[in-house]
Structure formats: structure tokens, C-alpha cells
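# below are the sequence and a predicted model; questions follow.
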Amino acid sequence: MMNGTILPVTIKGVYLIEKQGGPVPLVLLEDGAKRIMPIYIGLSEAISINAALNHEIPPRPMTHDLFISLLERTSSKIDDILIDELNDGVYYARMSVSMDEKKFELDARPSDCIAIALRCDAPIHVRESVLSAALIDKEELEGTISLDNYLS
């Protein structure tokens, strides 16, 4: 287990940033000091996170909605999400789950953790060392477009 301060973060939004080869989706996390951490994600995860942020209910369940249904049917609960490692540009996260008075952790992609956490109001945390290593300046976000604007 890594040591270090654990910080609560909020999801600032889902955006597209122009990169070589075309636009790339990213989710922006923000801590209480307004520091911003980007996580580059796939388009399907971006759409899922954006739908959760906008409280949209799809006509048929998406994968993350199915996971929430499974949690509800088994009386399970997501206690929190922790993005706790950044290694060679890849983020690692853990989802803490309570089920039948047992607690366990699941290794998962941060994008999946975020999409699920937003659907069940679970807190999202980031290890300070990860946040510090991944911080970006607001100027680096110039040219980004929100996924909402892109999809409309």
C-alpha cells in the first residue's frame, strides 16, 4: 500500500482536445485547490461519463448502468474510488466495495471507476503524488471543446 495524502476530487467535465491524428477525449478532475488533472480516455467511456454527469438515462442500459444494477440487486455498495498510481502515463485505480458486511477492492480503469462512481454518488479520491505528477495548467486546456458541444 502506498503512503501519501488522499485528496477528494470532483469531475470538472468531459472534453475533447486536438492531438495529432484527431480529437482525443479526456476527463478533467479538480481538487479543492482548483488544481486540474487530466485523464485521457476512450470515446465510449467519455460518452458514459458525460451521460452520468448530465443525469441522462439511456433507453437501454450501458455497461456502467448494468454494473450499477448488479450492485443494487446484490445489496452491494461502492464506498469510494481511489486513483492511486501513475506509471508510464497509465493511471491505476481501485474501487472499494461493500457486500454482505464484507469489504474488498477491485482493480479497475479510472474511466470505468469514474463512470460508475458518478452513477452511485460514490466519492472519488486521488493520491496527492499522482495529482502532483499529472497537474496541468489551465493554459494547456486552450482549444478543448466540451463533449456536450461536440455531440450537439
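Here it is on my side, so go on. Residues are numbered from 1 along each chain as shown.

# okay, CA-based contacts and neighbour counts for the rest of this
Noted.

# list the contacts for Leu29?
The contact partners of Leu29, by C-alpha atoms under 8 Å, 6 or more residues apart in numbering, come to Val9, Thr10, Ile11, Lys12, Gly13, Ile36, Met37, Pro38, Ile39.

# quick check: buried residues in the helix or strand where the first one lies?
Spelled out, that is Val9. Using DSSP states H and E, the element containing Val9 is strand 6-19. Buried residues in strand 6-19, counted by 16 or more other C-alpha atoms under 10 Å: Ile6, Leu7, Pro8, Val9, Thr10, Ile11, Lys12, Gly13, Val14, Tyr15, Leu16, Ile17.

# now swap in stretch 113-123 and tell me
Cys113, Ile114, Ala115, Ile116, Ala117, Leu118, Arg119, Cys120, Ala122, Pro123.

# identify, from these, the entry nearest to Leu43.
Ala115 (12.5 Å; C-alpha to C-alpha).

# do I have it right that that closest one meets His64?
Yes: here Ala115 reaches His64: they are 6.6 Å apart, a contact under C-alpha atoms under 8 Å.

# another one to put next to it:
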Amino acid sequence: MARIEVEVVGVRIELPANQPILLLKAVNLPQYLPIWIGAAEANAIGIAQRGLTPPRPLSHHLMVDIVEAYGDSLSEVFISGREHHTFLAELHTEGGKVISARPSDAVAMSLIAECPIYADEDLITESGIEAPAPDEEEVAQFREFLDHVSPEDFEGRS
């Protein structure tokens, strides 16, 4: 099973449904992997992307802390496949443990633990979308959006 490193581009809101989408990009391929996620997970990813540490641990921080309290650490996240419309992921620890997880939770934890994210190459081929040639102005606008979006922007939407 070939694995490709991916990076978190960010969370976008799909309109008109206001559904958050986690957008991953293959590091060495012109492919994106969009994954629809919940608002709470979008919030957690946004907090982790900005490197914020809440005064009390949120769920994803707590899970990373629990793994570390047991003398292990998160070594990588693997987006392993898809069953129907549900994406699958695994948390891999330095101690060799593999834990099934939702991709949104796994990505939030990887950002907190600062570990790499990989995706199955076949998954990217089958479920990914081709990255258009970069439009520098559009890229700058998207980065501006990501720099100014806050977790509160994802709360209370129905």
C-alpha cells in the first residue's frame, strides 16, 4: 500500500449547506483530498493550526496528553481508505500501536502532536481532485482568509 504525505491546507465552508470541508493536499502531487467534517472538528483543527493551547485541554489535546501519559507519542496519522462516503484513518504511535480514528480527529491530533499525515495513494487517486495550476492572487486571498478565520466562525451554524 503506497503512502503519500499530505499537508493540511485548511478548513473551508461548502455553500450553500455551510458544511465544513477539511482540505488536504498531497505534498508532491497536484492533488487535493477533500473530507467533509463536523463543525466541532473544524473548530479543533482551526485551533490546532494556529498553535493555540487552551487553558484547559480540549478533547483532542486531552487525547494527545493521554497517549503521552502512557509513555508513548503519536508518530503519524494515516488516512487509510474510504467505505462508501466515510473516510477512515489511523493513529500510529511510536510504540507501534495503531488506533482507528475519524480523519478529522486524527488530523487535529496530528497538528497538536506535530506529526506527519499520510494518505493511501489509491485513495488520493480515487477520491482526490486535481489541483489547478496555482493562481497567485487566489492563493493569496485564500491564505488571507485562513489567517483571519476564527473557530467561532464555525460555531452555531445550522
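Great, that's in hand. In this text, all values refer to a predicted model and were calculated from it rather than measured experimentally.

# now what about the TM-score between them?
Aligned and superposed, the two chains score 0.83 in TM-score terms (TM-score structural alignment, normalised by the length of structure 1); 141 aligned residues with a C-alpha RMSD of 2.3 Å.

# list the residues that contact both of Ala115 and His64 of structure 1?
Ser48.

# hmm, back to that, save the buried residues of strand 6-19 of structure 1 as JSON lines, and put in distance to Ser44 of structure 1 too.
Below are the buried residues of strand 6-19 of structure 1 laid out as JSON lines (distance: C-alpha to C-alpha, whole Å):
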{"residue": "Ile6", "distance to Ser44 of structure 1": "28"}
{"residue": "Leu7", "distance to Ser44 of structure 1": "27"}
{"residue": "Pro8", "distance to Ser44 of structure 1": "25"}
{"residue": "Val9", "distance to Ser44 of structure 1": "22"}
{"residue": "Thr10", "distance to Ser44 of structure 1": "20"}
{"residue": "Ile11", "distance to Ser44 of structure 1": "17"}
{"residue": "Lys12", "distance to Ser44 of structure 1": "18"}
{"residue": "Gly13", "distance to Ser44 of structure 1": "15"}
{"residue": "Val14", "distance to Ser44 of structure 1": "12"}
{"residue": "Tyr15", "distance to Ser44 of structure 1": "13"}
{"residue": "Leu16", "distance to Ser44 of structure 1": "13"}
{"residue": "Ile17", "distance to Ser44 of structure 1": "16"}
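
# quick check: buried residues in the longest helix along structure 2?
Using DSSP state H, we find that the single longest helix of structure 2 is helix 136-148. Of all the residues in helix 136-148 of structure 2, those buried under the rule 16+ other C-alpha under 10 Å are Leu146.

# so what's the residue count around Glu83 of structure 2?
Neighbour count for Glu83 of structure 2, taken as other C-alpha atoms under 10 Å: 7.

# using the three-state scheme, assign the counterpart of Arg119 of structure 1 in structure 2.
Using TM-score structural alignment, the equivalent of Arg119 of structure 1 in structure 2 is Ile112. Recorded secondary structure, Ile112 of structure 2: helix (DSSP: H, G, I helix; E, B strand; the rest coil).

# for Ala17 of structure 2, same thing?
Of the three states, Ala17 of structure 2 takes coil under three-state DSSP.

# distance of the match of Arg119 of structure 1 from Tyr118 of structure 2?
Here Ile112 of structure 2 is placed at a distance of 16 Å from Tyr118 of structure 2 (C-alpha to C-alpha, to the nearest Å).

# same question, Ala140 of structure 2
As for Ala140 of structure 2, its distance to Tyr118 of structure 2 is 26 Å (criterion: C-alpha to C-alpha).

# so how far is stretch 80-96 of structure 2 off the chain centroid?
Centroid separation for stretch 80-96 of structure 2 versus its chain: 12 Å, with C-alpha atoms, centre = their mean, to the nearest Å.

# who touches the nearest residue to the match of Arg119 of structure 1 once chain neighbours are set aside in this structure?
Nearest residue to Ile112 of structure 2, sequence neighbours excluded (C-alpha to C-alpha, 6 or more residues apart in numbering): Ala48, at 5.7 Å. By C-alpha under 8 Å, 6+ apart, Ala48 of structure 2 lies in contact with Ala108, Leu111, Ile112.

# what span of structure 1 lines up against stretch 29-45 of structure 2?
By TM-score structural alignment, stretch 29-45 of structure 2 lines up with residues 33-49 in structure 1.

# Ile47 of structure 1 sits in which helix or strand?
helix 43-53.

# after that helix, which helix or strand is next? Please name it.
According to DSSP H and E, the helix or strand after helix 43-53 of structure 1 is helix 63-73.
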